[in-house]
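>>> Sequence first, then the predicted structure:
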Amino acid sequence: MYKNLAAGLAAACFFLSPTFSAQAAAPSPSSAPVKAAFVYVSPIADAGWTHQHEAGRKEMAAALGDKVQSTFVENVAEGADSERVIRDLAKSGNQIIFTPSFGYMEPTLRVAKDYPNVKFESITGYKRADNVATANARYYEGRYLSGVLAARMSKTGAAGFVAGFPIPEVMQGINAFTLGMRSVNPKAVVKVIWLDVWFDPPKEREAAMALFNEGVDVVAFQTASTAIMGAAQERGKYAIGFHSNMNHVGPDAQLVSITHQWGQYYADRVKAVGAGTWKSQDRWGGVREGMIRMDGYNAKIPAAVREEVKAREKDIATGKLQPFRAGKQAIRDNTGAEQIPAGKALTDEQILQMDWLAEGVQAPKRN
């Protein structure tokens, strides 16, 4: 169905001129700071995917002080443009380069092959090499928790989900959100709109409005702007923020935001370069590791509901609750086929290859 899309997808194309900026520490003559560079797929803005990675870079810089000298380039389109930028950063003496976008994976690998002494961190990528590590966050854990909250706060039992592309990471999010909702309301439905783009504020807003017109009163999304949160605020509906806290955009609309935290990871990897201990690895961290956090709870949420969500968050952190583990009944997809047998849980490998949509998801068919 969707199994082969992830490998061939050039996710978000931003036809903007790259913008270079730098934050250079002022090291003493005796110090040798690690030179670290970051490549961003969109403008930094005041919220969203790139904003959150820039927050992680700043947190890293504050933690390491004069032990790091960091730079970034924003607005870099995936494809040939990104390869040129990554190659320029490698040429200019950076010792470690972070490339946080799925579509940067192949360009990163090509540059890494030509610069074996430079370390690369492919964020959301899945292909590694001796000098290329991969990392991502278990967004689906936050999605499950937000589904519980959405079900408690929804009056219609119908939620919406605006998604960029049907890659496994997005399928995980839609399914976990739906499973979280149906753990509270077994009849809950989630209506999906595919945009085939990650960043298009007018298109994102239009999709949200269409869902609200269909009776949806809570909307989640996996796109790069704050347009959907703004639409929910305008219509008097609820929305689940993603990437970063979007309370400033929808102070009444935001139920909570699922945020991913990168500062500690970035600091650890830069320190490893400085210590000569960096090794290629794959890191997939979630609630337990502090890489996924629920921020900006709406004040309208009853205390009992908030405590329920926090209790389930604790269960995820301890391993007691796994979003993709079936209870006494099997978990089925929206065609009725069994996907997770009763009492069984998906392995990480199976989660990473997810190509189905859960029972309760209403989505247009795709070729």
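Everything's here; your move.

>>> switch to C-alpha atoms for all contacts and neighbour counts from now on
OK.

>>> where exactly do the helices run in this protein?
5-8, 49-64, 80-91, 105-114, 139-153, 168-184, 201-213, 227-235, 263-275, 303-318, 348-352 (DSSP state H).

>>> Can you tell me which of those is nearest to residue 162?
Checking these against residue 162 by CA to CA gives helix 201-213 as the closest, at 6.8 Å.

>>> and the angle for the closest one with helix 227-235?
Interaxial angle, helix 201-213 versus helix 227-235 (axes from the mean of the first three to the mean of the last three CA atoms, to 10 degrees): 50 degrees.

>>> what's helix 201-213 packed up against?
Helices and strands touching helix 201-213, by 3 or more CA pairs under 8 Å, 6 or more residues apart in numbering; DSSP states H and E, are strand 158-163, helix 227-235.

>>> and residue 183, how many neighbours?
14 (other CA atoms under 10 Å).

>>> could I get the helices of the chain as a markdown table with distance to residue 37?
Putting those into a markdown table (distance: least, CA to CA, whole Å) gives the following:
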| stretch | distance to residue 37 |
| --- | --- |
| helix 5-8 | 25 |
| helix 49-64 | 9 |
| helix 80-91 | 7 |
| helix 105-114 | 13 |
| helix 139-153 | 24 |
| helix 168-184 | 25 |
| helix 201-213 | 28 |
| helix 227-235 | 29 |
| helix 263-275 | 10 |
| helix 303-318 | 32 |
| helix 348-352 | 28 |
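
>>> With respect to residue 295, which of those helices lies nearest?
If we rank those by CA to CA, the stretch that ends up nearest is helix 139-153, at 10.3 Å.

>>> right, and the helices and strands packed on helix 201-213 - which one's nearest residue 203?
helix 227-235 (8.8 Å).

>>> Give me the helices and strands touching that closest one, please.
Checked by 3+ CA pairs under 8 Å, 6+ apart, helix 227-235 has helix 201-213, strand 238-243 packed alongside it.

>>> Can you tell me which of these is most buried?
Most buried of these, by mean neighbour count (mean count of other CA atoms under 10 Å): strand 238-243, with a mean of 28.

>>> now the angle from that strand to helix 201-213?
150 degrees.

>>> counting contacts, what elements does strand 238-243 pack onto?
So strand 238-243, by 3+ CA pairs under 8 Å, 6+ apart, packs with strand 218-222, helix 227-235, strand 254-260.

>>> So for the second one, what gets flagged as buried?
This points to helix 227-235. Neighbour-count burial for helix 227-235 flags 227-233 (criterion: 16 or more other CA atoms under 10 Å).

>>> what's the angle from that helix to strand 254-260?
Going by the same axes, to 10 degrees, helix 227-235 makes 170 degrees with strand 254-260.

>>> structure B:
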Amino acid sequence: MKKQLILEDGTVFIGKGFGSETSTIGEVVFNTGMTGYQEILSDPSYCGQIVTLTYPLIGNYGINRDDFESISPAVRGLIVKENADFPSNWRSEMPLNDYLGMKNIPGIAGIDTRKLTKIIRKYGTLKGAICGLDVNAEEMAASLKRETLQKDQVREVSTRTAYPSPGRGHRVVLVDFGLKHGILRELNDRNCDVIVVPYNTAADEILSLSPDGIMLSNGPGDPKDVPEAIEMIKGVLGKVPLFGICLGHQLFALACGADTEKMKFGHRGSNHPVKDLRTGKVALTSQNHGYTVTEDSVTGTELEVTHLALNDGTVEGLAHKNAAAFTVQYHPEASPGPEDANGLFNQFIELVKAEKKGGCQLCQSVKM
């Protein structure tokens, strides 16, 4: 089954289709991770995107029941150099091809992913389509140029209703902008009593749940497309300890008066070095984002930059000078990737303990 990948600049790649036989349109991005394709496919932050995996052989260890980051993947398509038809791993329950077909996700294999990645690095992310050979490439490219990228990704992937993940420890309200299950697992491992709430939950409703801490999850798209979340953060800041990851980090920055901007091709992979400016230590991190906090915009706010990406100098962490709140752009829960930054969850718990010990009057009044 031959298929073609058409980019908005008119570039065409011909390859072998696998997974679903449907056609798809999305923003074409690349991920440099050597492993973790199952977690990448099920990461809600890829909503609306067609993901290119730069590692040449994908699918060799199949799909298993344990490594999903969400139940329903939101990725639009998958591009690989070679898809393994016969996986070999003791945990494997089905081939990648079968999983993509079951979830109605089209894939294309056998194309020059190195060339495609170099195009994206040179010109930035491009809109693209995976479709049959019967589609006119020139007409599709022209149509892609007129296509408007999706702006409601967070609404698509966030939970519709609040739900608990009970524990006997500190109560954490986890705001779901498209959360990876890895974040929930880390909180559960620390015995937190977690309540997951939708992205558009108001500040007063969150405070009425008597949280000891609030966590802002990762998620897809432009943070400026989620204004209700920015207002919510303004409403809870300084009242309860707060920890944000990825999109949560960007929304926190906007709520505090800083700005964000779209990156040329983003950070997507599992070996991005990040420097902690307070300790001088460098951690290898898992990342997946196409927007960043503009460093110059932090000046004049109550924020300080705590972490920087060593590859390009972009902002990777923030802390509030006068409130118990900090955020990072990368993924300390990994899944996939190194666990160098996993200790940030412990820092959050320690911050919660310190605030409770300090007897925050507002926190106490909320719990009465």
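Looks like it arrived, so ask away. None of these values were measured; they are calculated from a predicted model.

>>> overall similarity of the pair, as a TM-score.
Superposed pair, TM-score by TM-score structural alignment, normalised by the length of structure 1: 0.29. Supporting alignment: 188 aligned residues with a CA RMSD of 7.1 Å.

>>> how about the helices of structure 1, which one is nearest residue 19 of structure 1?
Nearest to residue 19 of structure 1, of the helices of structure 1 and by CA to CA, is helix 80-91 at 10.5 Å.

>>> Count residues in the vicinity of residue 115 of structure 2, would you?
Residue 115 of structure 2: 11 neighbours (other CA under 10 Å).

>>> In terms of helices and strands, where is it?
Per DSSP states H and E: residue 115 of structure 2 is located in helix 113-123.

>>> coming back round to it: between the helices and strands packed on strand 238-243 of structure 1, which gets nearest to residue 59 of structure 1?
strand 254-260 (13.1 Å).

>>> From the contact counts, what lies against that closest one?
By 3+ CA pairs under 8 Å, 6+ apart, strand 254-260 of structure 1 packs against helix 139-153, strand 238-243, strand 292-295.

>>> tell me the contacts of the closest residue to residue 119 of structure 1 other than its chain neighbours?
Closest residue in space to residue 119 of structure 1, ignoring its immediate chain neighbours: residue 96 at 4.5 Å, by CA to CA, 6 or more residues apart in numbering. Applying CA atoms under 8 Å, 6 or more residues apart in numbering to residue 96 of structure 1 gives the contacts 34-37, 118-121, 270, 273.

>>> Any chance of these in JSON lines with distance to residue 132 of structure 1 and neighbour count as columns?
Below are the contacts of residue 96 of structure 1 laid out as JSON lines (distance: CA to CA, whole Å; neighbours: other CA atoms under 10 Å):
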{"residue": "34", "distance to residue 132 of structure 1": "17", "neighbour count": "22"}
{"residue": "35", "distance to residue 132 of structure 1": "16", "neighbour count": "20"}
{"residue": "36", "distance to residue 132 of structure 1": "14", "neighbour count": "26"}
{"residue": "37", "distance to residue 132 of structure 1": "14", "neighbour count": "24"}
{"residue": "118", "distance to residue 132 of structure 1": "9", "neighbour count": "20"}
{"residue": "119", "distance to residue 132 of structure 1": "6", "neighbour count": "25"}
{"residue": "120", "distance to residue 132 of structure 1": "5", "neighbour count": "31"}
{"residue": "121", "distance to residue 132 of structure 1": "6", "neighbour count": "25"}
{"residue": "270", "distance to residue 132 of structure 1": "14", "neighbour count": "27"}
{"residue": "273", "distance to residue 132 of structure 1": "13", "neighbour count": "18"}
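
>>> So which of these sit within strands?
34-37, 119-121 (DSSP state E).

>>> Greatest separation within those: which pair is it?
34 and 121, at 14.7 Å, using CA to CA across those.

>>> picking that back up, CSV for the helices and strands packed on helix 227-235 of structure 1, including distance to residue 264 of structure 1?
Shown next, in CSV, are these (distance: least, CA to CA, whole Å):
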stretch, distance to residue 264 of structure 1
helix 201-213, 30
strand 238-243, 16
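
>>> Looking at the ones you listed, spot the one closest to residue 74 of structure 1.
Here strand 238-243 is closest among those (CA to CA), at 16.9 Å.

>>> What angle do strand 218-222 and that closest one make with each other?
20 degrees.

>>> got the angle between strand 238-243 of structure 1 and strand 158-163?
Going by the same axes, to 10 degrees, strand 238-243 of structure 1 makes 30 degrees with strand 158-163.

>>> Go through the longest helix seen in structure 2 and flag the buried ones.
The helix that spans the most residues within structure 2, counting by DSSP H, is helix 344-358. Applying a neighbour-count criterion of 16+ other CA under 10 Å, one finds 344-345, 348-349, 351-352, 355-356 buried in helix 344-358 of structure 2.

>>> For the helix or strand following it, name the packing helices and strands.
Going down the chain from helix 344-358 of structure 2, the next helix or strand is helix 361-367, by DSSP H and E. For helix 361-367 of structure 2, not one helix or strand is in contact under the criterion 3+ CA pairs under 8 Å, 6+ apart.

>>> so who does residue 72 of structure 1 touch?
So residue 72 of structure 1 contacts 20-22, 37-40 (CA under 8 Å, 6+ apart).

>>> which one of the residues you listed has the most neighbours?
residue 39 (28 neighbours).

>>> Could you double-check that that residue lies in contact with residue 86?
Yes: assessed by CA atoms under 8 Å, residue 39 of structure 1 is found in contact with residue 86 at 7.3 Å.

>>> Overlap in contacts, these two.
residue 97.

>>> Would you mark the buried spots in the longest strand along structure 2?
Ranked by residue count and defined by DSSP E, the top strand of structure 2 is strand 260-276. Under the neighbour-count criterion of 16+ other CA under 10 Å, strand 260-276 of structure 2 has 260, 265-272, 274-276 buried.

>>> Would you mind putting these into CSV with distance to residue 154 of structure 2 alongside?
Shown next, in CSV, are the buried residues of strand 260-276 of structure 2 (distance: CA to CA, whole Å):
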residue, distance to residue 154 of structure 2
260, 17
265, 20
266, 18
267, 19
268, 18
269, 21
270, 23
271, 26
272, 25
274, 26
275, 29
276, 29
